[in-house]
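S.K.: what follows is a predicted protein model with its sequence.
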Amino acid sequence: MKFQIKITSFKTLDQVKDYYSAADYIQLLDLFGFPDAESAEEDSLRELLMMAITDYEPNEAAAIVLTYKLSGDLSKGQIEQISNDMLLDKIAEEYPEISLHATLFHVNQLLHKAFNGRFPNTKASQYECTLTPLDKTTKMEMTKEGMLKLLDAGLSDSNLIKRLFGDKMTGNAPFPEAESILWDMQTTDGKNFKVLTSEYWLCQDDWIADEFEGDYKQRDEEED
């Protein structure tokens, strides 16, 4: 299936608004020893958490937030190791399990802002695009895999996704990593999309065109 792809906007973000809910802030405040967080004004919760975090050493604070967000995915030993490593390295980009990159980004940026840059600054990329099928009878529910394969023609050969997964971007092979590379993909009409990923995977300089044609063939198991 061939599509006309138009990139309508691109932003680089150092935080994603509303990733942390009021409930998250209240639970984290409790973990950091802040009493009666439930009674605080909702608009003040983030600022209160920032102050509570800085009562701890950076690696201790990192371990608390990591445990809250990733205790189901990481062991205590792994959390301890990451809480120290992330002070020096961009773990949200370098950790071998790319399925954890999104959460590690959100954790890192909370700590980066709380400690005024003690943690490396990692960034996200958000783009909006319009997908128009060249065959007007085409009907399909776009997946993250499909989205990435459609982008191939619009990205430079130096793009990291193309360099690491070139065969999956251009062929009919399954591309399960797409679910982790694209952190979030939203649409209200099946045509206009807002997509969030890491600057590590996709940056402004990776685009060679903002309007191009892409081709994607659904695999049989996807259609089922």
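M.R.: Great, that's in hand. Numbers count the residues shown, from 1 in each chain.
S.K.: every contact and neighbour count from this point should use C-alpha atoms.
M.R.: Noted.
S.K.: remind me, longest strand of this structure?
M.R.: The residue-count maximum for a strand in the chain (DSSP state E) belongs to strand 2-13.
S.K.: does anything pack onto that one? Which helices or strands?
M.R.: The contact analysis (3 or more CA pairs under 8 Å, 6 or more residues apart in numbering; DSSP states H and E) places strand 2-13 against strand 124-133, helix 144-151, strand 211-215.
S.K.: the longest one packs against which elements?
M.R.: Pointing back at strand 124-133 there. strand 2-13, strand 192-198.
S.K.: the longest one vs strand 192-198, what angle?
M.R.: The one in question is strand 2-13. Using axes from the mean of the first three to the mean of the last three CA atoms, to 10 degrees, one finds that strand 2-13 and strand 192-198 are set 50 degrees apart in direction.
S.K.: between strand 2-13 and strand 211-215, how many degrees?
M.R.: 120 degrees.
S.K.: quick check: angle from strand 2-13 to helix 144-151?
M.R.: Between strand 2-13 and helix 144-151, the angle comes out at 100 degrees (the same axes, to 10 degrees).
S.K.: one more to weigh against that first structure:
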Amino acid sequence: MIYDVSLLDVTSINEIEGRWSHDDYMALLNVFEFGDPGEATDQDLKELLYMAISDFEPQIAAALILQHQLGEELNQGQIEQISHDMLKENVAEHYSDISFHSRLFDINELLYKAYNGKFPHAKASVIKVQLVPHHKTDMVVDEAIALKCLAPIINDHSVMKRLYNNQLAGKEEFVEAAAIIWYFKTLENDEYEIITSHYWINDAAFTALKKEVNIEIED
């Protein structure tokens, strides 16, 4: 399948807007045994949560949030290890199971701001790209197709291309694509918005703004 790929924009962010809901803030305030916040706005709830978190030792606070957010998927030993590692490294980049990266990024962002930088600073990339197929097709562009289209305009030394070269080339099923791309939105005019880790793709990784690419699609 041939696409005309146009890179429209790449920006770095340290917080994904709208990731935490009103109910999330209320639930986490309860985790940290904060009193009734009344009719506080979401912005006020966020600030109150930062205060509530910072009343605890950093590793304990990390463990409490991890338990609340990921306790059904991680055991106690894993939570303790991650809460320890979070103070030393960006676990949203280094944790072995990449399916947790986006949620670890969100948790890291809360802790980073609550403790004024005591936790490592994590970054994400927002990428806007246009992928125009040469022929009409009913095929829906998904995360795997988007990454295969981007790969030819990304430096060969990038972590993603080194780890997933066979998947990007269509030699193996690219099941990891949905974990590499944290949020994927279809826009108008064959345009797409991708949010991923700065670790996987960042503005310095791109080698071109436009390219015709021929990608392999699994049956």
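M.R.: Received, thanks. Keep in mind the model is a prediction, meaning the values are calculated, not measured.
S.K.: distance to Ile98 of structure 1 added to the helices and strands packed on strand 2-13 of structure 1, as TSV?
M.R.: Formatted as TSV, these follow (distance: least, CA to CA, whole Å):
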stretch	distance to Ile98 of structure 1
strand 124-133	14
helix 144-151	15
strand 211-215	25
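S.K.: so which of those gets nearest Phe32 of structure 1?
M.R.: Closest approach to Phe32 of structure 1 among those (CA to CA): strand 124-133, 26.8 Å.
S.K.: hang on, the earlier thing: for the helices and strands packed on strand 2-13 of structure 1, give me TSV that also has mean neighbour count.
M.R.: Below are those laid out as TSV (neighbours: other CA atoms under 10 Å):
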stretch	mean neighbour count
strand 124-133	20
helix 144-151	21
strand 211-215	18
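S.K.: those: which one's closest to Asn192 of structure 1?
M.R.: strand 124-133 (4.5 Å).
S.K.: which non-adjacent residue is nearest Val126 of structure 2?
M.R.: Ile195 (4.6 Å; CA to CA, 6 or more residues apart in numbering).
S.K.: same question for Tyr95 of structure 1.
M.R.: His101 is the one closest to Tyr95 of structure 1 (CA to CA, 6+ apart), at 7.0 Å.
S.K.: the strand or helix carrying that neighbour vs structure 2, average distance?
M.R.: Per DSSP states H and E: His101 of structure 1 is located in helix 101-114. When structure 2 is superposed, helix 101-114 of structure 1 averages 0.7 Å from its matched positions, counting by mean CA distance after the TM-score superposition for structure 1.
S.K.: mind listing residues that contact that helix?
M.R.: Helix 101-114 of structure 1 has contacts (CA atoms under 8 Å, 6 or more residues apart in numbering) with 14-16, 19, 50-51, 53-54, 58, 61-62, 65-66, 69-70, 86, 91-93, 95, 118-123, 180, 183, 197-198.
S.K.: which of those residues count as buried?
M.R.: 14-15, 50, 53-54, 58, 61-62, 65-66, 69-70, 86, 91-93, 119-123, 180, 183, 197-198 (16 or more other CA atoms under 10 Å).
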